[in-house]
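[1] this one's sequence-less:
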């Protein structure tokens, strides 16, 4: 049975003790709930893979209480310092060369010469990381390939009995995972995954950043690069102008007449921040209730391709991608 800990001083202290002892604790960030383990303990990291049924060829993001702690594990360059100053704590992951003597295990890094690090913008998460006082590897706290959790109840739906505890800090405010920027070559910074920090915000600091490359199903250079992910049980149909009577509808913007018997509107006002925060809950709700109604598919209305719309569309593209037969896909916060 997984313990549900309140976001109190006592709950945070208990969660930190579990992590230091090699246990698994799910905790909320501003993006999604992550499944944390001490990144310096290979056996603890291996438990993440076991709990999630996750492939071992996808590296994990390690989380820290502050930039100074994160930069002890990597070799930061000038752009890393600028981005960290602008966006940390916040939904930005930086990929940088591994520092000599870094304590993060090869298993968490998938044997790469680089590491993925970030400082989350969530008071409970920061308090937990401060008390744990070590790198905490934390992919999303769900079964591999499934919809990312944005509250503690979602975590327990997926992982109850498979992990030691969930630290309940309430719903996540951003609702899509962190933006991932590759800075291993300081001359060619690359946006690997759109997320909670928008491309427009990045360009203001890093004007020469390269746009995302096409994701493939080969072993990824960073977390969150698998083609199929966030997969509901019902298939997903993108850019649907109209929904059919046997489809659930994931809507965006002003309500329109629809044949769909089940509708979840990401934001009736057309607000992309609201839409991002409601995305994963909407997919879970339509999937669960749509199956109960015997619906065939989830239709998704078009999403504007600016700001957080890019991150939302990235997640929807992965939700709609052909499903691997072995369940080997995943994402990190």
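    Sure thing, it's come through. Bear in mind that the values here come from a model prediction, so they are computed numbers and not experimental data.

[2] contacts, neighbours, all on C-alpha from now
    Noted.

[3] so residue 234 sits against residue 289, correct?
    No: with contacts defined as CA atoms under 8 Å, residue 234 does not count as touching residue 289, sitting 10.5 Å away.

[4] comparing those two, which residue is more hemmed in?
    For residue 234 versus residue 289, the count of surrounding residues by other CA atoms under 10 Å is larger for residue 234: 21 against 13.

[5] ok, second structure coming up, stack it against the first:
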């Protein structure tokens, strides 16, 4: 299969929408990361996503819509009050809500769960594509399963060339991490995957918000993932990632770097000078910048041939919670306390 990489002109968008209606898979930009989309009401089309990614079958997909009017046919019953408040505050945007699902949504999309995850993206290309396709679009991140999520069309092409017919190039993604996933089926809103919408922002609207223990810890043995990003090793480059936390971080990283071959350091901007002339990639000045730069840095580590990657931790508050969630899974929970 030949994969086309096209700017999102009207003609290219119409072509991508036609492919979605025909049951094919396309890559497209969102404000979070690039998505790998298929018709969410077509189980066979959704299966092509799993095949293209090499995605485990028990890992559910997120359904993307372009307007709130498209929500009702996808869910069972009416949205709860918390859902209404969150949608009013943060849709369109980097927030996914979990509802009881309608029978219209294939089990292939929800990985057999009785719930469905739904998001209204803010990116104009994503919104226009869904409008033109006239179907809700199921889409995980457009990378091979386990790899760092793509934040540019070139990243998608690197992983999906020959696997899908078309990628729309909308430039670099603004947020840089996947959406916040909030489960609304319990007694209180619960974050299953942190993202660009923080716990504090959720609490400002709903007054209460829980964070699932699996955000910063491995899922329990035999426990089913209720959201993408919960169960498997994710976001990982080819080199082995280790996270360092504590006051002795710089010293310990330098010691290990000097004993390693083909090592690389990922650090915050303010600490760069402390590492001397060692190979290093700056993740930016703070957690927000780190969120934007992390996946690109992990892919750059692969291009540099790094076999071991030493990364500074950030405090798991605000957007830092989302950064640490991704880092822990990229590192398979390898953390050194210093």
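    Looks like it came in fine. The model shown is predicted, which means the values in this text are computed figures rather than measured ones.

[6] give the residues shared as contacts by residue 234 and residue 289 of structure 1.
    Contact criterion CA atoms under 8 Å, 6 or more residues apart in numbering; residues shared by residue 234 of structure 1 and residue 289: none found.

[7] helix, strand, or coil at residue 231 of structure 1?
    For residue 231 of structure 1, the reduced secondary structure class is coil; criterion used: DSSP: H, G, I helix; E, B strand; the rest coil.

[8] from residue 84 of structure 1, how far out is residue 123 of structure 1?
    17 Å (CA to CA, to the nearest Å).

[9] tell me which of the two has more neighbours.
    Between residue 123 of structure 1 and residue 84, counted using other CA under 10 Å, residue 84 has the larger neighbour count: 22 against 16.

[10] and the residue nearest to the spatial centre of structure 2, what does it touch?
    When CA atoms, centre = their mean is applied to structure 2, the residue found nearest the centroid is residue 178 (2.8 Å). Contacts for residue 178 of structure 2 (CA under 8 Å, 6+ apart) come out as 32-33, 94, 141, 195-196.

[11] try it again at 10 Å.
    By CA atoms under 10 Å, 6 or more residues apart in numbering, residue 178 of structure 2 lies in contact with 30-35, 94-96, 140-141, 149-151, 193-196, 228-229, 291, 322, 326.

[12] which of the residues you listed count as buried?
    30-35, 94-96, 140-141, 149-151, 193-196, 228-229, 291, 322, 326 (16 or more other CA atoms under 10 Å).

[13] among those residues, which are located in strands?
    Cross-referencing those with the strands (criterion: DSSP state E) gives 35, 95-96, 193 as the overlap.

[14] got the residues you listed as a markdown table, with distance to residue 53 of structure 2 columns?
    What follows is these, written out as a markdown table (distance: CA to CA, whole Å):
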| residue | distance to residue 53 of structure 2 |
| --- | --- |
| 35 | 11 |
| 95 | 23 |
| 96 | 21 |
| 193 | 20 |
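
[15] mean shift of stretch 43-53 of structure 2 relative to structure 1?
    Following superposition, stretch 43-53 of structure 2 is found to deviate from structure 1 by 0.8 Å on average (mean CA distance after the TM-score superposition for structure 1).

[16] which residue numbers in structure 1 go with that stretch?
    Using TM-score structural alignment, stretch 43-53 of structure 2 lines up with residues 42-52 of structure 1.

[17] in the matching stretch, what counts as buried?
    Neighbour counts using 16+ other CA under 10 Å place 42, 44-49, 51-52 of stretch 42-52 of structure 1 among the buried residues.
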